[in-house]
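Novice: Structure for the following, please:
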Amino acid sequence: MSIPFLAGAVSKLFLQFGCSEVRVEGLPAFVERLKGDRGVLTIANHISVVDEPTMWGVLPISTFYDQRTVRWTLGASDMMFNNTFDSWFFTKGQIIETFRGKGIYQKAIDTARAKLDEGRWIHIFPEGKIKQDTLTELRRFKWGVSRMLMESKGGRGEEAPLIIPIWIKGFEEVMNEEREFPRFLPRTGKKVTVIIGEPINDAIEPLLAEYQRKFPHPWVPITYGRDVQEDLKEEPPQLAEMRSKIAEAMRQELMKLGQRVPEVEAREPTKIEWNW
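Specialist: Below you'll find the predicted structure:
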């Protein structure tokens, strides 16, 4: 039995029996998109340590049996790859080891971009860390997600991956940052909402086309794994501007989706299905 299947099953059990109410929007269309040959990039707000993988408990259990319908995501080396067992476990769970402080030019971003080009699903929390103070506003997105898109097929004049925003709410109560003993246990009886939006490619693809016009050949730094401030000293100024524009466009589209929370929460709760 695979690590993604076990994680998916535990997540479904928690949503079904550990939460008082769960509401899910946009699931059927999303599942159909995962089954296609086109790469999928999902972006979501990050509000707790259990967002990943618990939010994926809304998916049909069958999706956890097929590598093409199991997400790949980035995971910090100092948090998830500390020993042999952790490295094995998270690698099997389709986590790409990422190094903090080594900028956007590192192997993890290359790997994620390649998987998008292969038609796989990559999930990113573009804020880079948990934010629970103001749930309706998002931090500035990290530029790694922009680089993935800019150097993907979509940034080279071919078909871009589907870019799908997901807004989550309630996990900040399941694992509140201020929680007391026992800190390692999720709190039960909370209400959870997962809103899966429509693709935002119409807002992003014109920016990818602009990038291609300005940079017909991807910028390749002399050295990988440096702090982003070091890269900025050597890069053409317009390159950072394009990354910033793409990241901000995604941020704005994700916040638009978040504005639908009251509408979705006014509906009847969703039944967690174990369908195949």
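Novice: C-alpha only now, for contacts and for neighbours.
Specialist: Fine.
Novice: Contacts for the helix ranked longest in the chain next, please.
Specialist: With secondary structure taken from DSSP state H, the chain has its longest helix at helix 237-258. Outside helix 237-258, the residues within contact range by C-alpha atoms under 8 Å, 6 or more residues apart in numbering are 43-45, 136-138, 140-143, 145-147, 165-167, 195, 197, 200, 203-204, 207-208, 211, 232.
Novice: this one next, for a side-by-side:
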Amino acid sequence: MAHNQFELLKQRRFLPFFLTQALGAFNDNVYRQAIIGLLGYMSVSAADKTLYTNLAPAIFILPYFLFSATAGQIAEKLEKSRLIRITTTMEIVIMSLAAIGFFTHNLIVLLAALFCTGLQSTLFGPVKYSILPSVLKPEELTGGNGLVEMGTSISILIGMIFGGLIFKIAGDHGPTVAAVTIIALAITGNLVSRAIPRAEAGAPELKINWNPIPESVAIVRLARKQVAVRNSILGVSWFWFVGTVLTGNIPNYTEIHLGMGDWYVFPLALFSIGTGVGSMLCEKLSARTVEIGLVPLGAFGISAFLFDLYFARTGLPAVTGLDVAGFMQQPGSWRIVIDLVGIGLFTGFFVVPLFALIQSRTPKNELSRVIAGMNIQNAAFIVLAAVLGLVVQRFFHWTIPQVFLALAVANALVAIWIFTLVPEFLMRFLSWVFVRTLYRLRAQGMERIPDEGPALIVCNHVSYMDALILSASVPRPVRFVMYYKIFNIPVMSWIFRTAKAIPIAGAKENPEVMRRAFEEIEAALADGQLVGIFPEGALTRDGEIATFKSGVEHILAKNPVPVIPMALRGMWSSMWSRRDSRLGRMRVPRRFRAHVEVIAGAPVAAADASAEQLEAQVRARRGSDA
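Specialist: The predicted structure is shown next:
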């Protein structure tokens, strides 16, 4: 098992795929920038150059609308490494066509090849993300996605720089160098792809519907089936919207507001570096789980830095014609640098957990089609971003800083809307921040919790923080059964109601609340959810595990689902356990940032799960460290 994401780069199950996708992103951007270089080499008119810069993105994105539905089905049906080899072979053919365009200075051929690269990317997209759950363990998904996003960001950046320099350095030999380079990169990618291990098809029996229109509708509906996945896809599409607006305006922003002429690669580099760093930090911050609590952090971080970017430079620069060194000597330059890196950093926090959630929550026999549906929506958001950017600047005469300000506000509003639709995002964020501020948490065995389907979690009950700690550890949302009077506490009431906790009371205390609780538990398990209970029925008063009550057996009698025995260690001497008196719990705790462990055991079949047996399992995992 890889202990951190960089260990994956030493393993054949990941490294060849990582290099293949990075080489593909690199080559795409070398090619597109080389076309711009060719336009300058040919001394085409400004009007023709503008036509290309507007036409090229549309040509590249068109195949996503036309062929994503078919691509998703193909990626579902074929063995994944084979499909990747097919797409990289296509790249060799496409780049050979592009080479002819460079040699003959034929823009029509180059644009035709650009359309084909869009088609090849459309075919590669679904398998790019659906292969990861096949080759990575659940606890490696966040780190693997972080590496992929980092590799993609850096490859795009280096490709833009390299492609933009070809004609500047090679001069009259530019067309030849460009042609040879893109073919060589395509061949290299194909050779590397042949080392990707076999990854079985998600649905080899799938019958492909070649009619793109009804199938596009079908896969978009498929992508919207699960609420959390649907809104994660919406979040990814919004990421593309924000990225399109930002990167599309950076060239003009660099020239008009930074005074750096055509040095637009510098701010793009800052954004890309930030995105790469943020993507890689996700695994560390998430403790190797799919931690969607990072998504709200990322969303509001993006808005904060976009907001500051507006105020950092609202007008024209005092000096123009600057290079990077000259710009860095100008007042306020470091603020702009920090803003651009910060936007990228929090973009990584935002998008990587979303990809990991989509992969972990979607059945493997549907994942490629769900990714294809996401790509259709992404393409729509990219087009919408481009159109809106054009409208507000051409017809409403907004400046680029004003566009950034509007984007900051819109991003915050969209984030709030998404988190309102799916409270799980916000709850994970709150539990993530709260728990990791107060404790040093270590989770073990979380891979034993099923990725989907119902299960019952049983755990010892030590402190008032137990449910939040378990929520921060378990990669899926858990509906905890909580003592009903907690729901009368103002702040706690909002937290637990938002988390859809189930209130319960003793049979003698309030039989109606108890009856409704068991009905809700039964409904939640029937719906395939995780339910968490503390079978002791109360907080421990002495640090020891009390006898498990028979309620767990009552639940399993009606709902024979797997049971996950879990244990909390180190909580008794931390804050908010009953080791302190009520007055003592109000003071500064004796062990701030205490080491706390959450340990999950192997699932126990309902038929074998008596209260006594589950208590023994929890005791064994808790050990002597209360």
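Novice: Any idea what the TM-score is?
Specialist: Here the TM-score for the pair of chains, by TM-score structural alignment, normalised by the length of structure 1, is 0.62; 199 aligned residues with a C-alpha RMSD of 2.9 Å.
Novice: one step back: would you tell me what the next helix or strand after the longest helix of structure 1 is?
Specialist: Sequence-wise, the next helix or strand downstream of helix 237-258 of structure 1 (DSSP states H and E) is helix 261-265.
Novice: quick one: the strands in the stretch 101-250 of structure 1?
Specialist: 121-124, 162-169, 190-196 (DSSP state E, counting those that start in this stretch).
Novice: swap that for structure 2, sorry
Specialist: 439-444, 455-459, 478-483, 502-504, 530-533, 563-569, 594-600 (DSSP state E).
Novice: Need those in TSV (columns: mean neighbour count and distance to residue 294 of structure 2).
Specialist: Shown next, in TSV, are the strands of structure 2 (neighbours: other C-alpha atoms under 10 Å; distance: least, C-alpha to C-alpha, whole Å):
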stretch	mean neighbour count	distance to residue 294 of structure 2
strand 439-444	16	16
strand 455-459	27	24
strand 478-483	22	18
strand 502-504	23	25
strand 530-533	24	21
strand 563-569	26	24
strand 594-600	21	20
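Novice: Let me have those strands in CSV, extended by distance to residue 77 of structure 2.
Specialist: Shown next, in CSV, are the strands of structure 2 (distance: least, C-alpha to C-alpha, whole Å):
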stretch, distance to residue 77 of structure 2
strand 439-444, 35
strand 455-459, 30
strand 478-483, 33
strand 502-504, 41
strand 530-533, 31
strand 563-569, 34
strand 594-600, 35
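Novice: Which one of those lies nearest to residue 407 of structure 2?
Specialist: Evaluated over these, closeness to residue 407 of structure 2 peaks at strand 478-483, with 34.0 Å, by C-alpha to C-alpha.
Novice: Tell me the helices and strands packed up against the closest one.
Specialist: Counting by 3 or more C-alpha pairs under 8 Å, 6 or more residues apart in numbering; DSSP states H and E, the packing neighbours recorded for strand 478-483 of structure 2 are strand 502-504, strand 530-533.
Novice: Which stretch among those approaches residue 394 of structure 2 most closely?
Specialist: strand 530-533 (51.5 Å).
Novice: Mean distance of that closest one to its aligned residues in structure 1, please.
Specialist: In the superposition against structure 1, strand 530-533 of structure 2 averages 0.4 Å from its aligned positions (mean C-alpha distance after the TM-score superposition for structure 1).
Novice: Residue 238 of structure 1: neighbouring residues, count only.
Specialist: The burial count assigned to residue 238 of structure 1 is 12, neighbours taken as other C-alpha atoms under 10 Å.
Novice: Then the one 5 residues further on?
Specialist: Counted with other C-alpha under 10 Å, the burial measure for residue 243 of structure 1 works out to 23 neighbours.
Novice: same thing with residue 15 of structure 1?
Specialist: 25.
Novice: quick one: contacts for it?
Specialist: Residues in contact with residue 15 of structure 1 (C-alpha under 8 Å, 6+ apart) are 22, 54, 57-58, 272.
Novice: likewise residue 386 of structure 2?
Specialist: Going by C-alpha under 8 Å, 6+ apart, residue 386 of structure 2 touches 244-245, 248.
Novice: ok, 10 Å please
Specialist: 54, 57-58, 241, 244-245, 248-249, 380 (C-alpha atoms under 10 Å, 6 or more residues apart in numbering).
Novice: List only buried entries from these.
Specialist: 57-58, 241, 244-245, 249, 380 (16 or more other C-alpha atoms under 10 Å).
Novice: I'd like the helices and strands packed on strand 478-483 of structure 2 laid out as a markdown table, including distance to residue 351 of structure 2.
Specialist: A markdown table is the format used below for these (distance: least, C-alpha to C-alpha, whole Å):
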| stretch | distance to residue 351 of structure 2 |
| --- | --- |
| strand 502-504 | 31 |
| strand 530-533 | 25 |
